[in-house]
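> Sequence first, predicted coordinates after that:
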Amino acid sequence: MGTSLHRYLEIKMHQAIRSRRYDKITVVGEYTRTSPSEIFHGEKTDKSFNWQCPTALIVGNELQIQCFPGYDHVEHYAELIATYLDLQQREGNEALTIPSNVNFIPCSCSDTQRALHSTNLKELPSDVDTVVLGLFHRLSRLTGDVEWRGGDGCFGWVVRRFNNRVVAFIGCRPSFWGDIAGEVVHYLASFLSVREVIYFGKIGSVKKSIRPNNYLATGGRSYVQGQLVEWENSLESSTLLLALDCVIVGNHVTLGSVLHETKDWLSTLPVYADFVDPEVGMMAQAAIRSRIKFSYLHIFSDNVAEKYVEDLSNERERSVLVGISHLYDVVQDILHHYLSTNSLKANGHRS
């Protein structure tokens, strides 16, 4: 992230972290939005989903940062905080010198599954065949003017029919970072008998000359901790038919935190790696284990290999949002074509 790292960290830091130093900061897997926990003042409440940030609980001279449970999620936030405080110390901010320790309590997949079961996701209609996850609020042409369901819970959804399939477009208010995304796929398949998950999000290039917010990424391979995961990419034919000029079909690398995307890490990548994010490989693994279909279609929002003005630190600026709008139209064209012209194979039928 280079010179943009400081700004990226600033927009992630809860006001309790910036207010004073603590003897200890611990990041835990606990989803809560009620007092005495304190909500982050920097939450982007002008959008419907993916805006809830970790909360903070002060106990004496210790600070607890509370994240939706997931190993990658809590580790990522602990690293964000430690890096931020380290930079503050280097810049001579005596009020925020690094505390005695910043750590995290690891979460298990069972912790994540229990948290998911406590949400309103279990209220999703039982006849849904395909779920589209991710940037739900950018797909208005597909979701139509149907009122979203789910109330004020973690998840909200719109259900529509395309050809022979019932499709739920699901948005999540908190972030489902890293392995949480895989557990969401597992939950949808195991408890709600969903037969297919499509993920629409953002991704980073590990190859030069890929300008952020100008291209889409898709594929059927991801490297998770060095191990290759392969699956059938159902969206590929529709993508190449409708958007050949702005789509890159390539090989994905799954990495738990953007802070791990360093120059040293980049130098170890094999030449066949094309792009990186924390979720795709985890979701693909879960889909394979659950014997359901999985595909993804992402917008390049960052380039790890080459510095551009547009990156993760300014993706909410108006100029970026206006410039990227045409890609949302392309994504909707692709998804509409796929959902309307393809049927789920017989091996995906409900039991």
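Happy to help now that I have it. Numbers count the residues shown, from 1 in each chain.

> from here on, contacts and neighbour counts on C-alpha atoms
Noted.

> Identify the residues contacting Ser37.
Ser37 is in contact with Thr55, Ala56, Leu57, Ile58, counting by C-alpha atoms under 8 Å, 6 or more residues apart in numbering.

> again with Cys172
Contacts for Cys172 (C-alpha under 8 Å, 6+ apart) come out as Phe49, Asn50, Gly134, Cys154, Phe155, Gly156.

> now Ala287
Per C-alpha under 8 Å, 6+ apart, neighbours of Ala287: Gly182, Val185, His186, Ala189, Val197, Lys293, Phe294.

> mind running it again at 10 Å?
Contacts here follow C-alpha atoms under 10 Å, 6 or more residues apart in numbering; on that basis Ala287 touches 182-183, 185-186, 188-189, 195-197, 231, 281, 293-295.

> Spell out the secondary structure type for Asp145.
coil (DSSP: H, G, I helix; E, B strand; the rest coil).

> measure it to Arg7 for me?
Distance of Asp145 to Arg7, computed by C-alpha to C-alpha, to the nearest Å: 37 Å.

> do Tyr84 as well
For Tyr84 relative to Arg7 (C-alpha to C-alpha), the value is 10 Å.

> Between those two, which is the more surrounded one?
Tyr84 (23 against 13; other C-alpha atoms under 10 Å).

> Surely Tyr84 and Glu10 touch.
Yes - contact between Tyr84 and Glu10 holds when scored by C-alpha atoms under 10 Å: they sit 7.6 Å apart.

> tell me what the helix or strand Asp72 falls within is packed against?
Element membership of Asp72, judged by DSSP states H and E, is helix 71-90. Packing partners of helix 71-90 (3 or more C-alpha pairs under 10 Å, 6 or more residues apart in numbering; DSSP states H and E): helix 5-10, helix 15-19, strand 24-29, strand 62-67, strand 101-104, helix 109-117, helix 179-192.

> please redo it, this time with the cut-off set to 8 Å
helix 5-10, strand 24-29, strand 101-104, helix 179-192 (3 or more C-alpha pairs under 8 Å, 6 or more residues apart in numbering; DSSP states H and E).

> coming back round to it: compare the contacts of Ala287 and tell me which has the most neighbours.
Gly281 (29 neighbours).

> where does that one sit relative to Asn61, distance-wise?
Taken as C-alpha to C-alpha, the span from Gly281 to Asn61 is 39 Å.

> ditto for Asp264
Look at Asp264 and Asn61: by C-alpha to C-alpha, they are 36 Å apart.

> Likewise for Lys263?
Counting by C-alpha to C-alpha, the gap from Lys263 to Asn61 is 36 Å.

> And here is the other one:
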Amino acid sequence: MIIRMDAPGDSYPTVDYRDLAPQEVAPADWRDHTMSRERLARYLEIKVHHLVSERDWKCLRVVGRHLPTAESSRYEKRDKLFNWQRPTAVRHGNELVVNCYPGRDYVYHYGLILATYLEMTNRINTRVMVELPEADAARLELSRCTPEIEPGTVVVVGWGLDRIAGVSGWQAGDGYSWKVRHVAGRSVCHLGFEHSIWGDVAGRVVERVYQLGASAVVYVGKVGALNPAWEPNTLLATGDSSLVDGKLVHWRNYFGAGNGARRGVHVTSPSVLLETRTWLEEHIDRQFVDPEIGHMGLAARTCGIPFGYHHIISNNLARNYPADLSNERDGNVRFRRDLLLDQISGEIYNNLPAIKESNDAPR
């Protein structure tokens, strides 16, 4: 599979995988991964749909189709408001069809998850095929997202929103909810999705909320650190640049210079499974990695609005710490992250007065 970004001028790039026909996915190089075999296996186990282990399938076919009415995974984290809905599955003879939200990065990522999991569990006779969605599939799906966003609103999307804005008072849409607060004379819309907005889908979210009236977008989430000194779940990260397909992208940062978050150049990677030790050596002069930030920053730059991410450093690729992506549900990890989310909340609201009125003009 070939991944290429096509970005003429300042237009928003779409991931071009060149061939939309079904393609077989090879396992990631898990022996070279920055996570140990044990921890990587644990990470995969909680991501894989339970029907994958029901029998020996001839083929697992991963498609870009949002189908929440199909059979959901029993491993879904139902104890939270957002980002709990995982790919669903449908039995089709000797095939299992896995339905992902229609983002190309997400379909590819989930295909890698399945192929790598099968190899690590010695189930090498099952093929994994991916059918990538059209470039506009996520944009079309997000056109159904219609929260009430008045012109000039700062939109906060991502993870931990129920901690930032509270668990009550949310208005429900179809697969999403939003909550508006007025702080420092500004309207702030917190927007959360039940499904994942992985990779390129996140850029489409920025486009969508801009169309609805957003004057700035803030993304709250979790990011991997490439600096071995940065311990997970103790520090925050922010910045104004990302490496997207080898090209450095800059944007107007919502967050100023006066906070305690670690700063640096981010790398946008479509899948955690690609983050091997070899990959790390190639990006050792960068500071952070995740699948969404570069897409969102570039979309915001194209729309002409500020964008900022304020993320918890959730794992470290350059050094083994007790906490990583395999044990995120641990009680102590969740406690530490709640404290950091409170810091993020303060930074979001403290920066509201700095958003210039020139961004509030109706479109």
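Yep, it's here. All values derive from a computational prediction rather than experimental measurement.

> Send over the TM-score of the superposed chains.
For this chain pair, the superposition-based TM-score is 0.89 by TM-score structural alignment, normalised by the length of structure 1; 328 aligned residues with a C-alpha RMSD of 1.6 Å.

> which one of the contacts of Ser37 of structure 1 sits closest to Pro174 of structure 1?
Ranked by distance to Pro174 of structure 1 (C-alpha to C-alpha), the contacts of Ser37 of structure 1 are led by Thr55 at 10.9 Å.

> Figure out the helix or strand that the counterpart of Gly308 of structure 2 in structure 1 lives in.
In structure 1, Gly308 of structure 2 lines up with Ser295, judged by TM-score structural alignment. Element membership for Ser295 of structure 1, per DSSP H and E: strand 293-303.

> average gap between that strand and structure 2?
Its matched residues in structure 2 lie on average 0.5 Å from strand 293-303 of structure 1 after superposition (mean C-alpha distance after the TM-score superposition for structure 1).

> I'd like to know which elements that strand is packed against.
strand 196-205, strand 216-218, helix 280-290.

> which element follows that strand toward the C-terminus?
Following strand 293-303 of structure 1 toward the C-terminus (DSSP H and E): helix 318-341.

> what about that following helix, distance to the chain center?
Put simply, helix 318-341 of structure 1 sits 18 Å off its chain's centre (C-alpha atoms, centre = their mean, to the nearest Å).

> in that helix, what's buried?
Along helix 318-341 of structure 1, these residues count as buried under the neighbour rule (16 or more other C-alpha atoms under 10 Å): 320, 324, 327-328, 330-335, 337-339.

> counting contacts, what elements does it pack onto?
Taking 3+ C-alpha pairs under 8 Å, 6+ apart as the contact cut, helix 318-341 of structure 1 packs with helix 140-143, helix 236-243.

> What residues sit buried inside the first one?
Just to be clear, that refers to helix 140-143 of structure 1. Applying 16+ other C-alpha under 10 Å to helix 140-143 of structure 1 flags Leu142, Thr143 as buried.

> Same check on the longest one?
When burial is assessed from 16+ other C-alpha under 10 Å, helix 236-243 of structure 1 yields the following buried residues: Glu236, Ser238, Thr239, Ala243.

> on that earlier part again, got the angle between the strand holding Ser295 of structure 1 and helix 280-290?
Counting by axes from the mean of the first three to the mean of the last three C-alpha atoms, to 10 degrees, strand 293-303 of structure 1 lies at 170 degrees to helix 280-290.

> tell me the SS of Pro228 of structure 2?
Pro228 of structure 2 - assigned by three-state DSSP - is coil.

> What is the aligned counterpart of it in structure 1?
Match for Pro228 of structure 2 (TM-score structural alignment): Lys208.

> so its match touches Asp302, yeah?
No - the pair Lys208 of structure 1 / Asp302 is not scored as a contact, 10.9 Å apart, by C-alpha atoms under 8 Å.

> Give me the residue at the spatial middle of structure 1.
Nearest to the geometric centre of structure 1 sits Trp177, at 4.8 Å (C-alpha atoms, centre = their mean).

> Can you get me a residue count around the residue lying closest to that residue once chain neighbours are set aside?
Nearest non-adjacent residue to Trp177 of structure 1, counting by C-alpha to C-alpha, 6 or more residues apart in numbering: His73, 5.5 Å away. Residues lying near His73 of structure 1 (other C-alpha under 10 Å) number 27.

> give the contact list for His73 of structure 1.
Cys67, Phe176, Trp177, Gly178, Asp179, Ile180, Gly256.

> Pull the contacting residues for the alignment partner in structure 1 of Val97 of structure 2.
In structure 1, Val97 of structure 2 lines up with Gln64, judged by TM-score structural alignment. Residues near Gln64 of structure 1 by C-alpha under 8 Å, 6+ apart: Ile25, Thr26, Val27, Val28, Ala56, Leu57, Ile58.

> ok, those in structure 2: which stay?
Counting by both residues aligned by TM-score structural alignment, their matches' C-alpha atoms under 8 Å, the contacts of Gln64 of structure 1 that remain in contact in structure 2 are Ile25, Thr26, Val27, Val28, Ala56, Leu57, Ile58.

> Just the buried ones from those?
Ile25, Thr26, Val27, Val28, Ala56, Leu57.

> The fifth one and Arg18 touch, don't they?
Read that as Ala56 of structure 1. No - counting by C-alpha under 8 Å, Ala56 of structure 1 does not reach Arg18; the two are 11.8 Å apart.

> mind checking how far the equivalent of Ala257 of structure 2 over in structure 1 is from Cys109 of structure 1?
Aligned counterpart of Ala257 of structure 2 in structure 1: Ser237 (TM-score structural alignment). Separation of Ser237 of structure 1 from Cys109 of structure 1 (C-alpha to C-alpha) stands at 34 Å.
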